[in-house]
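> generate coordinates for the sequence data below:
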Amino acid sequence: MRPQKILDTDMISGLTNVFRDKGYEGASLNDLAEVTGLKKASLYHRFPNGKQEMAECVLNTIDQWVDDNIFHPLIDENKPAKLRLKDALKNIEILYDSGKNTCVLRAFSMHGGISLFQQQIKSGMDKWISAFNTLGSSLQLTSAESQQNAVQTLIELQGSLIVTKGLADTSIFKNTLKNIEKRYSKE
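The predicted structure is shown next:
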């Protein structure tokens, strides 16, 4: 068997960047092949179901990273809640490269992508809300307050990514992370 010429991590990273930048519909097979350094035939060999399978792989990879680096820290009751929040926010900044990266859930929720990935998008957003809801409960918020803060946090993160991108100003995203930390720290 011949060794792989491209590492899976590099390939997934490249695919992720194309989908973030162009969305599902906008990402052409040429774009995806070029970023991976593979010919279309080799790309189809790795992903027999084509672009949809590539997108699912990207979603699954990001989902696992977010589970490990954001959700698990938020719900880890072996650490103080404020430290959990600080760790999660640091990893959110890494995930979105200080606001430079588009959220892949947003990228897949446009046009034809929403019909293909609606369940994964909803599941991903539900996990964000659940993890921040757990944090709020650890901070002794009422159930309603925890839920409201969790939803508001998701709205602020997603909204700030769009505004940051539109204004080309990463301070917007960074300030949003600080404001989220302040809101939970006041509780």
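
> make it CA atoms for all contacts and neighbour counts henceforth
Noted.

> all helices for this structure, in order.
8-26, 29-36, 40-46, 50-66, 72-75, 81-95, 104-108, 112-138, 143-167, 170-186 (DSSP state H).

> the fourth one vs helix 81-95, what angle?
Just to be clear, that refers to helix 50-66. Counting by axes from the mean of the first three to the mean of the last three C-alpha atoms, to 10 degrees, helix 50-66 points 150 degrees away from the direction of helix 81-95.

> could you list the buried residues of helix 50-66?
Residues 51, 54, 55, 57, 58, 59, 61, 62, 63, 66 are the ones in helix 50-66 that count as buried (16 or more other C-alpha atoms under 10 Å).

> next, the structure of the following sequence, for comparison with the previous one:
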Amino acid sequence: MDRAAVLPALAEVFREHGYEGASLSLISKATGLGKGSLYHVFPGGKAEMAACVLDEIDSWFETNVYAPLREGEPPGRAVSDMFEAVAGYFRSGRRVCLVGVLALGTGRDHFAEAVRSYFARWVAALAEALRRSGHGDMASAALAEETVAQIQGAIVLARALDEPEVFARALATLRARIAAATG
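Next up, the predicted model:
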């Protein structure tokens, strides 16, 4: 069994139960692998599993969000594409942010750098696109930070209320606000 095949199931266990609550029993059930097989594929145990899932998420966001924001032209289109990618990734508010789950859990210290990098790179890439569209440095950084914070908050609120429409409305509002600000 290769790692890539089990990463989606691992991600969902960590999303649903957090790092602390993701027992080997739950992981085994979700992946269909016994504990011995899990340790064969992930000799570092649960910490290695979570790190591999974070690497997979990082790769997806680098390809589909960060790089297009940093390099996409025109920058307004790159920002619009970011909203589409984010809506798809978070299944229009039906999927929690695993990086956010890890950031808030007691296991956050294990993954502090990956969590910090995820959010910092997203804010920086969005700020770069906003700068290229004519915003000043400080205004771009502030709007990027606010946008990422509101996206993350909308994910939490949509999940808490069991109303994915909250996420869709938040994205629409943010998209309109940025479109108005970038002309």
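
> what's the TM-score once they're superposed?
After superposition, the two chains reach a TM-score of 0.95 (TM-score structural alignment, normalised by the length of the second structure), with 181 aligned residues with a C-alpha RMSD of 1.2 Å.

> ok so, going back, most tightly packed of the helices of the first structure?
Counting by mean count of other C-alpha atoms under 10 Å, helix 72-75 has the highest mean neighbour count of the helices of the first structure, with a mean of 22.

> and that helix, how far out from the chain's middle?
Relative to the centre of its chain, helix 72-75 of the first structure is centred 15 Å away, using C-alpha atoms, centre = their mean, to the nearest Å.

> ok, residue 161 of the first structure touching residue 102?
Yes: Residue 161 of the first structure sits in contact with residue 102 when judged by C-alpha atoms under 8 Å, with a separation of 6.5 Å.

> one step back: among the buried residues of helix 50-66 of the first structure, which one sits closest to residue 27 of the first structure?
In terms of C-alpha to C-alpha, no member of these lies closer to residue 27 of the first structure than residue 51, at 8.5 Å.

> corresponding residue for the closest one in the second structure?
Aligned by TM-score structural alignment, residue 51 of the first structure pairs with residue 46 of the second structure.

> and the residue nearest to its match when sequence neighbours are not counted, how far from residue 96 of the second structure?
Among residues not flanking residue 46 of the second structure along the chain, residue 24 sits closest, at 7.5 Å (C-alpha to C-alpha, 6 or more residues apart in numbering). Applying C-alpha to C-alpha, to the nearest Å, the value for residue 24 of the second structure to residue 96 of the second structure is 21 Å.

> most remote residue from the second structure's center?
residue 36 (30.0 Å; C-alpha atoms, centre = their mean).

> can you pull the contacts of the aligned residue in the first structure for residue 94 of the second structure?
Superposed on the first structure with TM-score structural alignment, residue 94 of the second structure falls opposite residue 100. For residue 100 of the first structure, the contact set (C-alpha atoms under 8 Å, 6 or more residues apart in numbering) comprises 161, 164, 165, 170.

> kind regards, and thank you for your time.
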